[in-house]
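Visitor: Structure here, sequence nowhere to be found:
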């Protein structure tokens, strides 16, 4: 059921252009369609994705899960960069906030400064948008670190 749910989330985001904060409830209903041939063809149609729109791994048809090598954005040091790979908490309010500031799965981000006063983090998104995010947000955004 986890595999079905996550594949349906990918389908809804990539093919039907739902926002990542809109798909969980719809996928909850679709995940109960368990026809193996349909799910396998959906997987193939989507290009065999390894992760859902929230960055959670999608089990293969035989149940194997690819381990993720993601770290919280808050753990990156100043001048380190990475790609947004997912979120720890997928609450609608967090996902809507991330959409609002332009931080999406696959977005490149660069740590400009860790602000000692409140542990917030100043980041540069896609080389052109500076934002300061709270410690809580930075701990919930998962990053795939990139070499500098």
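Guide: Yep, it's here. Being a predicted model, the structure only gives us computed values, none of them experimental. Numbers count the residues shown, from 1 in each chain.

Visitor: switch to C-alpha atoms for all contacts and neighbour counts from now on
Guide: Noted.

Visitor: So which elements touch the helix ranked longest in the chain?
Guide: Assignment by DSSP state H gives helix 2-14 as the longest helix of the chain. The contact analysis (3 or more Cα pairs under 8 Å, 6 or more residues apart in numbering; DSSP states H and E) places helix 2-14 against helix 23-30, helix 36-45.

Visitor: Can you tell me the SS state at the residue nearest the centre of the chain?
Guide: Nearest residue to the geometric centre of the chain (Cα atoms, centre = their mean): residue 86, 2.4 Å. What DSSP: H, G, I helix; E, B strand; the rest coil gives for residue 86 is strand.

Visitor: can you pull the contacts of it?
Guide: Shown in contact with residue 86 (Cα atoms under 8 Å, 6 or more residues apart in numbering): 53-56, 105, 141-143.

Visitor: and residue 131, that one's in a helix?
Guide: No: counting by three-state DSSP, residue 131 is not found in a helix; it is strand.

Visitor: Counting neighbours, which bits of the longest helix of the chain end up buried?
Guide: Buried residues in helix 2-14, counted by 16 or more other Cα atoms under 10 Å: 3-13.

Visitor: quick one: it to helix 36-45, angle?
Guide: 50 degrees (axes from the mean of the first three to the mean of the last three Cα atoms, to 10 degrees).

Visitor: Just give me how far helix 2-14 sits from the chain centre.
Guide: 13 Å (Cα atoms, centre = their mean, to the nearest Å).

Visitor: Residues contacting that helix, please?
Guide: Outside helix 2-14, the residues that touch it by Cα under 8 Å, 6+ apart are 18-20, 23-24, 27-28, 30-34, 39, 42-43, 46, 49, 51-53, 56, 58-61.

Visitor: want to compare, so here's the second one:
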């Protein structure tokens, strides 16, 4: 798989990563307006970049329709995602970063590391399957393995499952969840709309935003 650091621009990478992220944990494709909102860009800027990515064969898009990665776009996005998530895992395991600190560091480093160093890091870490937030790390061929899951908002009262993934979008929420005792792999019993029991302890009210940021095993 070619190195993203050698074959793409950071701006194009951000688009491909965002499109890839959007359908990792749900099936609806991203629209241009959603893409603009996530990236914090003007719709006109997004339209121009999407046209460029279409011309490069990396995305498929028709006017007024959603955006999808092509096979080439999927491979390139997976390579970028792999770099980012391996770096996050490396920083947590080797340098004692916390899960709310690693995203911005990985954004900087993902374009700087060589493929050789990245592979050494992967080997040293034991070829991890998930990053510190539970997101799947694509292998060198771009393949990922995921368990069946349910978003906490959609989990029925009485559901019991392990925390499979926590969104890294809001560092403050990550800190609040950690303070509440919630971490990857811990067992959760859903008691109500905003109430859960963690590891069979006393019931707690979960922080705002957690319903749409925590995924459980089925």
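Guide: Okay, I see it. Just so we're clear, the structure is a prediction, and the values are computed from it rather than from any experiment.

Visitor: What's the TM-score once they're superposed?
Guide: Overlay of the two chains. TM-score (TM-score structural alignment, normalised by the length of structure 1): 0.82; 139 aligned residues with a Cα RMSD of 1.9 Å.

Visitor: related to what we said a few turns ago, so where in structure 2 does the longest helix of structure 1 end up aligned?
Guide: Per TM-score structural alignment, the counterpart of helix 2-14 of structure 1 in structure 2 is residues 81-93.

Visitor: how big is the offset of the matching stretch relative to structure 1?
Guide: Compared with structure 1 after the fit, stretch 81-93 of structure 2 shows a mean deviation of 1.1 Å (mean Cα distance after the TM-score superposition for structure 1).

Visitor: Dump the buried residues of helix 2-14 of structure 1 to TSV, plus distance to residue 66 of structure 1.
Guide: What follows is the buried residues of helix 2-14 of structure 1, written out as TSV (distance: Cα to Cα, whole Å):
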residue	distance to residue 66 of structure 1
3	12
4	16
5	16
6	14
7	15
8	18
9	18
10	16
11	19
12	22
13	21
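
Visitor: Just flag the most distant two among those.
Guide: 3 and 13 (15.6 Å; Cα to Cα).

Visitor: Which residue in structure 1 aligns with residue 204 of structure 2?
Guide: So, by TM-score structural alignment, residue 204 of structure 2 is matched to residue 131.

Visitor: so that match touches residue 113, yeah?
Guide: No: with contact defined as Cα atoms under 8 Å, residue 131 of structure 1 does not reach residue 113; the gap is 10.5 Å.

Visitor: anything in contact with each of these two?
Guide: Residues touching both residue 131 of structure 1 and residue 113 by Cα under 8 Å, 6+ apart: 122-123.

Visitor: Counterpart of residue 59 of structure 2 over in structure 1?
Guide: Under the alignment (TM-score structural alignment), residue 59 of structure 2 maps onto nothing in structure 1.

Visitor: again with residue 184 of structure 2
Guide: Match for residue 184 of structure 2 (TM-score structural alignment): residue 105.

Visitor: Nearest spatial neighbour of its match, chain-adjacent residues omitted?
Guide: Once flanking residues are discounted, residue 105 of structure 1 sits nearest to residue 84: 5.0 Å by Cα to Cα, 6 or more residues apart in numbering.

Visitor: That neighbour maps to what in structure 2?
Guide: Counting by TM-score structural alignment, the partner of residue 84 of structure 1 is residue 163.

Visitor: and the helix or strand that residue 52 of structure 2 is a member of, what other elements does it pack with?
Guide: Assessed by DSSP states H and E, residue 52 of structure 2 sits inside helix 43-55. Counting contacts by 3+ Cα pairs under 8 Å, 6+ apart, helix 43-55 of structure 2 is packed against helix 32-39, strand 59-61.

Visitor: hmm, try it at 10 Å
Guide: helix 10-22, helix 32-39, strand 59-61, strand 67-69 (3 or more Cα pairs under 10 Å, 6 or more residues apart in numbering; DSSP states H and E).

Visitor: what comes up buried for stretch 47-63 of structure 2?
Guide: 50, 53-54, 58-61.

Visitor: Just the closest of the residues you listed to residue 32 of structure 2, please.
Guide: Among the buried residues of stretch 47-63 of structure 2, residue 50 lies closest to residue 32 of structure 2 (Cα to Cα), at 8.4 Å.

Visitor: didn't the closest one look like it was pressed against residue 11?
Guide: No: counting by Cα atoms under 10 Å, residue 50 of structure 2 sits too far from residue 11 to count as a contact (11.2 Å).
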